[in-house]
Each structure stands twice: as C-alpha cells, then as structure tokens.
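Asker: quick one, structure for this:
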Amino acid sequence: MSRLGDLAFWRHLRGPRIDAAPADPVAPPGEGPLVLICGQSDAMPGLAAALRRLRPGLRLGALGPVAVDRGDRPVPQVLPAPPGDAALSRQLLAALDPAALVLTDGLLPAALVFACDEAAVPVTLIAGQIPNAAETERGLWHNTRARSPATRIARVLVPDRATRAEALRLGLAPARVDIIGRLTAMIPAPRVNRRDAEALRPLLHARPVWLAAALPLAEANAVLDAHAALLAARHRALLLIAPADPDEAEAIAVVAEARGLSVARRDRDEDPGPDVQVLVAGDTAELGLWYRLAPVTYLGGTLVGTGSPRHPFEPASLGSAIIHGPATATHAAEWLALDRARGARAVTSAAALRVAVEDLTAPDQAASLSVAAWTVATDRAAVIRRIAEAVLSDLPEGRG
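Answerer: I've put the predicted structure just below:
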C-alpha cells in the first residue's frame, strides 16, 4: 500500500472531523450509567437492544447517526459526530461522565480515544478487519505506534483467529484482543403461508424437491439441464421455480415444456400433481413457502451474474440447503461465512450444478448443509450478546 493509501486508511479510522465547536451534547435521560456508541453499522441496533436487556436502566447515547433497535426504540443522539480535537473530547467526557465508549465499524476517533484513556473510560472497538501488518509497517502505524490510539483501547473484538493474528502483529496486547465471531447481517425470515404449506406438503411427500429461487431467464437452461439429469436418476423429482422477473415466468414455462417436461403454473392455480415435473410460480412473493417446502435451493443469478440474487440467509433461516454459483459479490460477507462453515455448496458451471443437485437431493447431504447454514444465519444473536457482555464487564458494579 502506498503512503497515500496508509494516510487514507487512518483518516477513515479517525472518523468525521468537527472543525467548529459542536452544539452542547444532549445527555440521554435517566440515572443509570451511560454507554456512548460511535459509528453506524449493522451491529448498532442489535447491540443497543442487547445492552438494554442485559442491564436494565442503562443509558445509551449515539455519537453520530441515530440507530433503532428491533423494538423501534432509538438510541438518542448525543452529538452528530465524535469530537474532532482533544479539548472538545475532554469537555464531552466531563459533561456526560460516560461509563464506557463503544466504537463500531472499526471507527477510531483518535482525540476521543486519548481523552477516554486519560479519564479511565474503557473503550471497546468492534473491528471487522485489521490492516495488514506488512502494509502498515511502511505507514502511519509504524511511525506513530507509541502514540497510536489503538494502543489505548481496552478491548478489540475481532471475528476470527486470522484477524486476531493481524491485530497482534500490529502491537496490540494479546489480553486486549478477543474473538467474538463474525457479525453477519440480520434479516427477517421470509413469511410462510402455513395454510398453503399444509395443503402442498402431501403433494410433495417422498418426492425429491428442489427450488430455483429468483431465477433469471438466462439461467433457465442450466437449471433445467440439472433437473433433467436428476429425473434420470430419480423419476419423481420436482423442480420449483420462482422467476426473478414475473414477466419471464411464461418464457421459463415455455422453455421447460419445449424440453418435454410436464409443467404446472402457480398463477393458474395448478397443483404439482404426481406427474408434474416443474412448478413455475408467478414471482418471488411466495419464496418463504418454497424455501420451507424445498430441502434444496439454488439461488438464481449467482451462476451467470445476472439480476439481484436473494439474500442467502433467507433459505438458510427456513432450513433449505443452498447451492450457489461464483457471482457472490452481492451479500459477499454472508456467502463467505456460509462457505467457510460448509453451509452452502459452491458450483462454477452448469455441469457442476447438475452434480450438486443430484448430491444434495439425498436427504442426509441436504440436512448436513442446511444445519450448518442455519447456524450461520442465526449466530448473529449470540455474537451480539458476547459483544454486549464484554462492554458491560467494563462497568463497575456500583454503576450498573
């Protein structure tokens, strides 16, 4: 990394700068200890809810954008951004007397961190990544390590061993770097119409069923090739297709029929009877239903990189094993977490898709994959709790 790149990185960590004196900080109401949270991220709403749940009476304040937890309870804004110099940082701490400071998104506002160190206010940094040691040795960290704000932080929370190793290489004390797991995005599980699920389940009983979710027309032939190969081995197999574009449902059905497949159309109220080999839904509106009914899901758009692939935690949260192609730039962190946990099957071609579908329609294979995927998709709550417990452990007992 160039010197300019190093400087840009540390400017990013220092966060937004306030050159003029900001308005007076607004103290959150209440009498309990105050925890300040700085940095907007997916972690912030869930963390706020966990902190409040574990320590009733705790006050929270945001140095930056306001976050709302799942109960729609906002974190009040203390200041629109962290103070940009030492004097303003000291004034903030003197005015509010916070019990702790939490930095998310790897944000590192230097003046505020130094002020917290002087005032014995513990600081927790949630760091998704640490700059590579070889790069920072040539840059700002190496030249100013003794004065680095990172060395003044009470605790750095990292997702895995590799990130912890990078932190240690940069001089952080081992006792201050804890692994808490990867904080993935939280999404609600898609809605499942239970009445429809109960009506359709008997029709699918004992049949190998798989789903192509949000399938673009460009991938129809690859998916239908995989299904034809599956039918040769398991003649009662059923493919559910939820087109990415409702306007392509008709075209996908025509392509399937032209290949000699028996097709039913959901938008015509046609059921997947024993002779039906493909059921085409009108759109993705009922994806929760299909995820629930299909033990295996291929997430469309990931093979040829067209359209906007669905979030992989959708099928994972409803117990469907997942197959995906190489186009995973959308939701890259979630795909990486699933692949690392062996919670998804990656394929690179239509031929590999055929093999994966046949493998995973064997129940034991799908079950192993889906359990791993479900664990990854639901692990966020456990990670959030570990973060909250770490932050609260720094509060003196008398202040809780």
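Asker: from now on I want contacts and neighbour counts done on CA atoms only, so please keep to that.
Answerer: OK.
Asker: mind listing what's buried in the one helix or strand Gly288 maps to?
Answerer: Element membership of Gly288 [criterion: DSSP states H and E] is helix 287-293. For helix 287-293, burial by neighbour count (16 or more other Cα atoms under 10 Å) applies to Leu287, Gly288, Leu289, Trp290, Tyr291, Arg292, Leu293.
Asker: alongside the first, I'd like the structure of this one:
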Amino acid sequence: MSKPRSLSLAAYRVLSWGVPNTANRPDQPRPEGELIWVHISVQNRQRAVTDFCRRLQLARPSLNVLLTAPPEADLRRWDQGDYPLVNLPLEQTGAARAFLDHWRPDIGLWVGGGLMPNVITRAEERGIPLILIEAQIDIKIARGARWLPDITRYTLDCFQSILTKTSETARTIRRLGVASDKVGESPPLHVSPNPRPWPEDELIETNHALAGRLVWLAACVLDKEFISVLSAHRQAMRMLPRLTLVLHVADMAEAGPLHQRLESMDLRCANWDADGQIEDTTQVILSAEHEDLGLWHRISPVTFMGSSMERGAGGHDPLVAAALGSSIIHGPFVHRHQQIYDQLDRAGAARVVRTATELGDAVVEMLSPDRAADMALAGWQIVSEGAPQTDRLIDMVQDCLDQRGTDDART
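Answerer: Predicted coordinates for the structure are as follows:
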C-alpha cells in the first residue's frame, strides 16, 4: 500500500507538470506477461545489468525485461542487445504517468543515481515494488522545484529495499529518515560469464592429440597482429621447442590467406576448420570459428586476447577465458572492456604487453605451471566474486514478484 502523499510531493508535481510530447511516446508494444523494468543510470553499468537479467531469466523464464536509460542518453552509443532499451521520459508528471500506463511494469529495479521523483513516486503509488541498488544520493529534480523540502527522502523511501556500495552512503540515507531496515550494503553487480558446456569426447580427443605439448592461444587476432603473434611464437619456441600455438583469427576471411602465409614461413600448420587433424609435428593450429574458442580456452593455460595491439581496436571480452581457467595476456588498446581488464591486471590475473618481444617473454613465463595456476586462480576469483550478490538480488526480485502475484490473486 502506498504512503500518504506529502504536501511537498503534491507541490512538486504541480511545478513539474507537463504533457508527453512525441519523443516520449513509446513505439514498442508491451510484451505479454510479467515485466521487470530496469533503469541504468550510467552506460558503463549496462553490461553487468544485462548479465544479471539473463541470469534472472534462467530462474524465471517467463519474465520479460525492459531496460531504460536517462532521458538525455544517446542510445546510439549504448549496446543494442537482447532487451528493449528506451529513454525514460523527461521529469514531468504527465510523461511519467504515460510511461507507466504503457509499460505497466510488475517490478522496478533502479541501478545507481539520477533518481527521478515523478516516475518513482508514481510507480510506488501504483503498488509496483521498487528496488534500488548501487544507490547514490543523487536526485534529478525538475527546475523550479529544488527549494521543496523532503523530496529526496520521499523519493528514496519509495523503494522497498536500498542497497549501497558503502557504509557511508547507507548511513546518510538512514539519516534522511528512511527506515533502517530498508537499507543495506552490497557490492556492485559483476559480470559473471556462463560459458556453454563442451562435448567431453571432443575435449578428451583434442587433449590426447596435444599430449606432451604446451599450448597457448591467440584469440580474435587481427591481420595487423599476425606478425607480432607469429614472431612471439617463434621466440617462445626457442625456450619451449614443442610449443603449439592455436591462432584464432578475428575475421574468418583471413583464414585461407593466413594458412598459405604460414606455410611460406616454414611453420607446420593444421587447419582446424578444414579437417581438424593435429599432427605430432604441428606448430600452429589455425582456427576461425568463434564457437570453438570454448574448446581452446579449456585446453590453453594462457590466452593472448587479440584485437588489442593496434590503436583503436578496442579489445575483446576476456571473462570467458578467465572463467575457463586461462590466464590472460593483452595489448594496451582494450578501451571497450577497460574496466574489466584493469580489474584483472590489478588482481594478477592478466598481463599487458606492447611488443612482440614482450608477448613472447610473457608466454614463456606464464606457461610455467605454478605461474599459470596462480593467475588462473586470480582470474576465477574475479569472475566468481559477484555470484553471491547476484543470487541475493535474484531472490529479492522473485520474492517481490511472487508476493505481488499473491496479492493480485486475492483482489
């Protein structure tokens, strides 16, 4: 049941009154069934939120997901993934009401700051359970209404549960007058990859073909990186003569020309996609299918994440490799996944290299069994550290939806 409306809120709605304009009218229909509305306050949290939503849907397959971004966000710069992504309307009373009328969410999850009183208080009055995570005391108040008291407290108090990243933020929210039992601490959502299983017979067969040899993987390698990777492999073979490189190319069209190039360089190459035959003398295994990375990450204790040595390349996601027990080497140009790489680097699960010589040295060093095991463990801890928080939040969402369903059945 919603709380009595405060005089400050009534005045706020009058001062922020507006009618939806054309830009605020949704152009996507609401899906049938239960719907969770998840608001992402900053773009760099989108990936973790999307990962959480996928895991939530594994637990509740019939649940639909709507993602929203701030009104001013340029959605062309955001990932267009599996879920509808729309801007929240401007902080106007009429626009907030129109948004809720159209989408009719069964539950709302707000991630971060930028709280918008109109849509939050309207949702609470409609009996929509709301959860705030990674909470910040950051309210977007409409112009002309900043002098009103209690809007911050009233907006925060609309959430059934508030999870903050720090104890200081939790104390500040309680001091505003929000009930203590609503407020708790929890680390931010983490991306936790869930690699698909690999056929056991193929894994055993491939390991048998490579028995007695050390293996490293260069994944998603651009054509401009071929020379660096192959030079590093030649350098590493001087120390490890039976070393095998799995060279996975980023562009499948490059696989054929590269095979010819390898032969001209007197490197004995097996084309995995053509026949899958690995000989005892094979020095390079050429692969182009993205799906096969699941096999190679499991076999290779060390992975160089390509598309990272050339300026502007941006890098590829390293978390699946870490989840499958491979330690990570990468170049300096990983801005598309900078936060994740920084985290792995700090934990000792990854190493940055800038030249072919540094790459060759890193391969030799990291193929040492003790070194590889330490780095793989550090990577696994990064991958798995957010699992308890994710499970807790999934339980909270499911409990709210179940309770809401029970209440609807009684009415």
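Asker: mean deviation, the very next helix or strand once past the helix holding Gly288 of structure 1 versus structure 2?
Answerer: For helix 287-293 of structure 1, the succeeding helix or strand toward the C-terminus, using DSSP H and E, is strand 296-299. For strand 296-299 of structure 1, the mean deviation from structure 2 after alignment is 0.9 Å (mean Cα distance after the TM-score superposition for structure 1).
Asker: quick one: residues in contact with strand 296-299 of structure 1.
Answerer: 209-215, 291, 309-310, 312, 315, 320-324, 357, 360-361, 366 (Cα atoms under 8 Å, 6 or more residues apart in numbering).
Asker: and those, which are buried?
Answerer: 209-215, 291, 309-310, 312, 315, 320-324, 357, 360-361, 366.
Asker: mean offset of the helix ranked longest in structure 1 relative to structure 2 (after superposition)
Answerer: Using DSSP state H to define each element, structure 1 has its longest helix at helix 363-378. Superposing on structure 2 and averaging over aligned pairs (mean Cα distance after the TM-score superposition for structure 1), helix 363-378 of structure 1 comes out at 2.6 Å.
Asker: tell me which of the contacts of strand 296-299 of structure 1 fall in helices.
Answerer: Tyr291, Pro315, Val357, Leu360, Ala366.
Asker: which ones are touching the fourth one?
Answerer: With contact set as Cα under 8 Å, 6+ apart, Leu360 of structure 1 has these partners: Val296, Ala321, Ala366.
Asker: where do the strands sit along structure 2?
Answerer: 35-40, 64-69, 85-87, 107-111, 130-135, 161-164, 183-185, 215-221, 244-249, 269-271, 284-287, 302-305, 327-330, 350-352 (DSSP state E).
Asker: does anything pack onto the fourth one? Which helices or strands?
Answerer: It stands for strand 107-111 of structure 2. With contacts taken as 3 or more Cα pairs under 8 Å, 6 or more residues apart in numbering; DSSP states H and E, strand 107-111 of structure 2 sits against strand 35-40, strand 130-135, helix 387-410.
Asker: recalculate using a threshold of 6 Å.
Answerer: If you count contacts as 3 or more Cα pairs under 6 Å, 6 or more residues apart in numbering; DSSP states H and E, strand 107-111 of structure 2 packs onto strand 35-40, strand 130-135.
Asker: off-centre distance for it?
Answerer: 17 Å (Cα atoms, centre = their mean, to the nearest Å).
Asker: what does it contact?
Answerer: Strand 107-111 of structure 2 has contacts (Cα atoms under 6 Å, 6 or more residues apart in numbering) with Ile36, Trp37, Val38, His39, Ile40, Ile128, Pro129, Leu130, Ile131, Leu132, Ile133, Glu134.
Asker: most neighbours, which of those residues?
Answerer: Using other Cα atoms under 10 Å as the neighbour test, the contacts of strand 107-111 of structure 2 are led by His39, with 26 neighbours.
Asker: if we can go back for a sec, could the helices and strands packed on strand 107-111 of structure 2 go into TSV alongside distance to Leu267 of structure 2?
Answerer: What follows is those, written out as TSV (distance: least, Cα to Cα, whole Å):
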stretch	distance to Leu267 of structure 2
strand 35-40	49
strand 130-135	52
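Asker: which one of those lies closest to Asp266 of structure 2?
Answerer: Closest to Asp266 of structure 2 of those is strand 35-40 (Cα to Cα; 52.4 Å).
Asker: what does Asn207 of structure 2 align to in structure 1?
Answerer: In structure 1, the residue matched to Asn207 of structure 2 (TM-score structural alignment) is Arg201.
Asker: what about its match, how many residues nearby?
Answerer: Neighbourhood size, Arg201 of structure 1 [other Cα under 10 Å]: 13.
Asker: ok, Ser8 of structure 2 next?
Answerer: 15.
Asker: find the nearest non-adjacent residue to it, please.
Answerer: Leu148 (6.0 Å; Cα to Cα, 6 or more residues apart in numbering).
Asker: what's the answer for Leu318 of structure 1, then?
Answerer: The nearest residue in space to Leu318 of structure 1 (Cα to Cα, 6+ apart) is Arg292, at 5.6 Å.
Asker: after alignment, which residue of structure 2 pairs with that neighbour?
Answerer: Match for Arg292 of structure 1 (TM-score structural alignment): Arg298.
Asker: which one in structure 2 is aligned with Glu248 of structure 1?
Answerer: Aligned partner of Glu248 of structure 1 by TM-score structural alignment: Glu254.
Asker: which residues touch that match?
Answerer: So Glu254 of structure 2 contacts nothing (Cα under 6 Å, 6+ apart).
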